[in-house]
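> Mind folding the following:
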Amino acid sequence: MADTSTVTTQTNPRGIPVAPFVDNVSDYVSSRGEVEPTLRSFQEMISKYQFMEANTQRRAQGLREKLPDIKKTLEMVRFLKLRKETSAPGPLDTNFELNDTLYARATISPTDTDEVYLWLGANVMLAYPLPEAESMLQEKLTAAEQSLANCDEDLEFLREQITTLEVATARVYNWDVVQRRKDKGDGKEEKPQAG
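Predicted coordinates for the structure are as follows:
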């Protein structure tokens, strides 16, 4: 038996382990002992990958919902900053969102606007100077886009691992069926004891 203390598991960049590839079924099963524990192990790994896939899909969906809001807020901060820098004449009439379906009308003077209030989450709002708000929102947007790209990459990786394990399961099962037929044909099949 090989020394397992030096064996390292390959993973993707976010630490998801690579599924074992079964090249030679006979060698793989004989190194693992029996067929049933091997098949159980594969089913357990498939379940874990499916659980990770579901969580990653939820995280990606949440990011896809947040991205438009971050972009819209960043565009507004840049618009106010540009209006302030160019000293655009006159006040600006706008509607701002209080709730999903509730808006309020406001008149603001971009030349007098030095800060904006941003929702941070958990019912917390904080005032930021325009340049700081723009910088923070840009960082948030970049991080969210990178996180979404990582989620999409992880989902593809997980699908590949699930497919690898499903193929390995089928190959081990089919190998076992062939071995049982060979054993039965050779007369090695265990006979039930009369009792």
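
> going forward, measure contacts and count neighbours with C-alpha atoms only.
Fine.

> residue ranges for the helices of the chain, please.
Using DSSP state H, the helices of the chain run over residues 25-32, 35-85, 130-185.

> Include mean neighbour count and distance to R14 when you put the ones you listed into CSV, please.
CSV is the format used below for the helices of the chain (neighbours: other Cα atoms under 10 Å; distance: least, Cα to Cα, whole Å):
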stretch, mean neighbour count, distance to R14
helix 25-32, 14, 27
helix 35-85, 16, 12
helix 130-185, 16, 8
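
> Any chance of a markdown table for the ones you listed, columns distance to A104?
Shown next, in a markdown table, are the helices of the chain (distance: least, Cα to Cα, whole Å):
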| stretch | distance to A104 |
| --- | --- |
| helix 25-32 | 67 |
| helix 35-85 | 16 |
| helix 130-185 | 22 |
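
> closest one to N123 among those helices?
For those, proximity to N123 was assessed by Cα to Cα; helix 35-85 is nearest, at 15.8 Å.

> other SSEs contacting the closest one?
helix 25-32, helix 130-185 (3 or more Cα pairs under 8 Å, 6 or more residues apart in numbering; DSSP states H and E).

> Quick one, which of the helices of the chain gets closest to G121.
Judging those by Cα to Cα, what sits closest to G121 is helix 35-85, at 11.6 Å.

> what is the orientation angle of that closest one with helix 25-32?
100 degrees (axes from the mean of the first three to the mean of the last three Cα atoms, to 10 degrees).

> Tell me which residues touch the closest residue to Y117 other than its chain neighbours, please.
Spatial nearest neighbour of Y117, excluding adjacent residues (Cα to Cα, 6 or more residues apart in numbering): A127 at 4.2 Å. By Cα atoms under 8 Å, 6 or more residues apart in numbering, A127 lies in contact with E115, V116, Y117, L118.

> For the comparison step, fold the sequence that follows:
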Amino acid sequence: MPLTSPSTVTTQTNPRGIPVAPFIDNVSDYVSSRDDVEPTLRRFQEMISKYQFMEVNAQRRGQGLREKIPDIRKTLEMVRFLVLRKESNTEADLETNFELNDTLYARASISPADAEEVYLWLGANVMLAYPLGEAESMLDEKLSGAEQSLKNCEEDLEFLREQITTLEVATARVYNWDVVQRRKDKAEGKGDDEKRPGGA
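Below you'll find the model as predicted:
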């Protein structure tokens, strides 16, 4: 039997294409007999597992973006500082400490003539030189994209948790419906007949 009845079939998704979990208002729309209970519960459990897998991936992606965004922001601020300094036509050299790694810094003197371009890491051990204006535009775009991606991740996480909760409620409703049906069958004297062949 299909997971949803033809009248309630939906292809609704969130903006990133994650499907909406089926909401069970009437268990009879999903389960027409007790034979359908186990397959339905299995399908719900498979869907919960898929949502949980997507949730873990979204958490990892979000964590990566939270670590990446401050670095992009710091680089963009430095480029903007160099742009402002260039526009002020200052002749004096810029004395600064620059970071070689987390605990090692080197002292540098930058003359205004050398502040026409910056070198930016693009990843995979690739560094490219960019004119200051182009570097500022690229970093600004990269920062906006990363912040939007983080916002999308957070929305997806909230959405996924809602879908998992919906399916857990659906699982409980189908299970409870099955318990009620078993009691009805037992009260009508069908329980003993069913227990003989299947041992249920």
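
> TM-score for these two?
The TM-score (TM-score structural alignment, normalised by the length of the first structure) is 0.92; 191 aligned residues with a Cα RMSD of 2.0 Å.

> returning to what we had before: now render the helices and strands packed on helix 35-85 of the first structure as TSV, adding distance to P68 of the first structure.
Below are those laid out as TSV (distance: least, Cα to Cα, whole Å):
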stretch	distance to P68 of the first structure
helix 25-32	49
helix 130-185	9
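
> Could you point out which of those sits nearest E53 of the first structure?
Nearest of those (Cα to Cα): helix 130-185, 6.0 Å.

> Average offset of the closest one relative to the second structure?
Here the mean offset of helix 130-185 of the first structure against the second structure after fitting is 0.5 Å, by mean Cα distance after the TM-score superposition for the first structure.

> Could you list every helix and strand in contact with that helix?
Counting by 3+ Cα pairs under 8 Å, 6+ apart, helix 130-185 of the first structure packs on helix 25-32, helix 35-85, strand 115-121.

> go with 6 Å
helix 35-85 (3 or more Cα pairs under 6 Å, 6 or more residues apart in numbering; DSSP states H and E).

> what's the distance between P68 of the first structure and V77 of the first structure?
Per Cα to Cα, to the nearest Å, P68 of the first structure is found 14 Å from V77 of the first structure.

> For the residue nearest the centre of the second structure, which non-adjacent residue is closest in space?
Central residue of the second structure (Cα atoms, centre = their mean): A58, 2.7 Å from the mean position. Spatial nearest neighbour of A58 of the second structure, chain neighbours left out: C153 (5.7 Å); criterion: Cα to Cα, 6+ apart.

> Please identify the residue in the first structure that aligns with that neighbour.
C153 of the second structure maps onto C151 in the first structure, with residues paired by TM-score structural alignment.

> Distance check, that match against R64 of the first structure.
In terms of Cα to Cα, C151 of the first structure sits 11 Å off from R64 of the first structure.

> Run a quick neighbour tally on the equivalent of Y117 of the first structure over in the second structure.
Correspondence of Y117 of the first structure to the second structure, assessed by TM-score structural alignment: Y119. By the criterion of other Cα atoms under 10 Å, Y119 of the second structure has 12 neighbours.

> what residue of the second structure takes the place of the residue nearest to Y117 of the first structure?
That one, A127 of the first structure, aligns with A129 by TM-score structural alignment.

> Please apply the same query to N55 of the first structure.
Using TM-score structural alignment, N55 of the first structure lines up with N57 in the second structure.

> roughly how far apart are that match and K50 of the second structure?
For N57 of the second structure, the distance to K50 of the second structure - Cα to Cα - is 11 Å.

> How about the aligned residue in the second structure for I70 of the first structure, nearest residue that isn't a chain neighbour?
When the second structure is aligned by TM-score structural alignment, I70 of the first structure is paired with I72. Nearest non-adjacent residue to I72 of the second structure, counting by Cα to Cα, 6+ apart: L143, 6.2 Å away.

> Show me what the one you found aligns to in the first structure.
L143 of the second structure maps onto L141 in the first structure, by TM-score structural alignment.

> Tell me how many other residues crowd N123 of the first structure.
For N123 of the first structure, using other Cα under 10 Å, the count is 6.

> among the helices and strands packed on helix 35-85 of the first structure, which is nearest G15 of the first structure?
Across those, closest to G15 of the first structure is helix 130-185 (Cα to Cα), at 9.9 Å.

> contacting residues around K186 of the second structure?
Taking Cα atoms under 6 Å, 6 or more residues apart in numbering, we find K186 of the second structure in contact with no residue.

> do L120 of the second structure as well
M127, L128.

> ok, now with 7 Å
M127, L128, A129 (Cα atoms under 7 Å, 6 or more residues apart in numbering).

> cool, and L148 of the first structure?
A60, L63.

> And E95 of the second structure? What does it align with in the first structure?
Using TM-score structural alignment, E95 of the second structure lines up with D93 in the first structure.

> that older thread, please tell me how far the match of Y117 of the first structure sits from L104 of the second structure.
Where L104 of the second structure is concerned, Y119 of the second structure sits at a distance of 19 Å (Cα to Cα).
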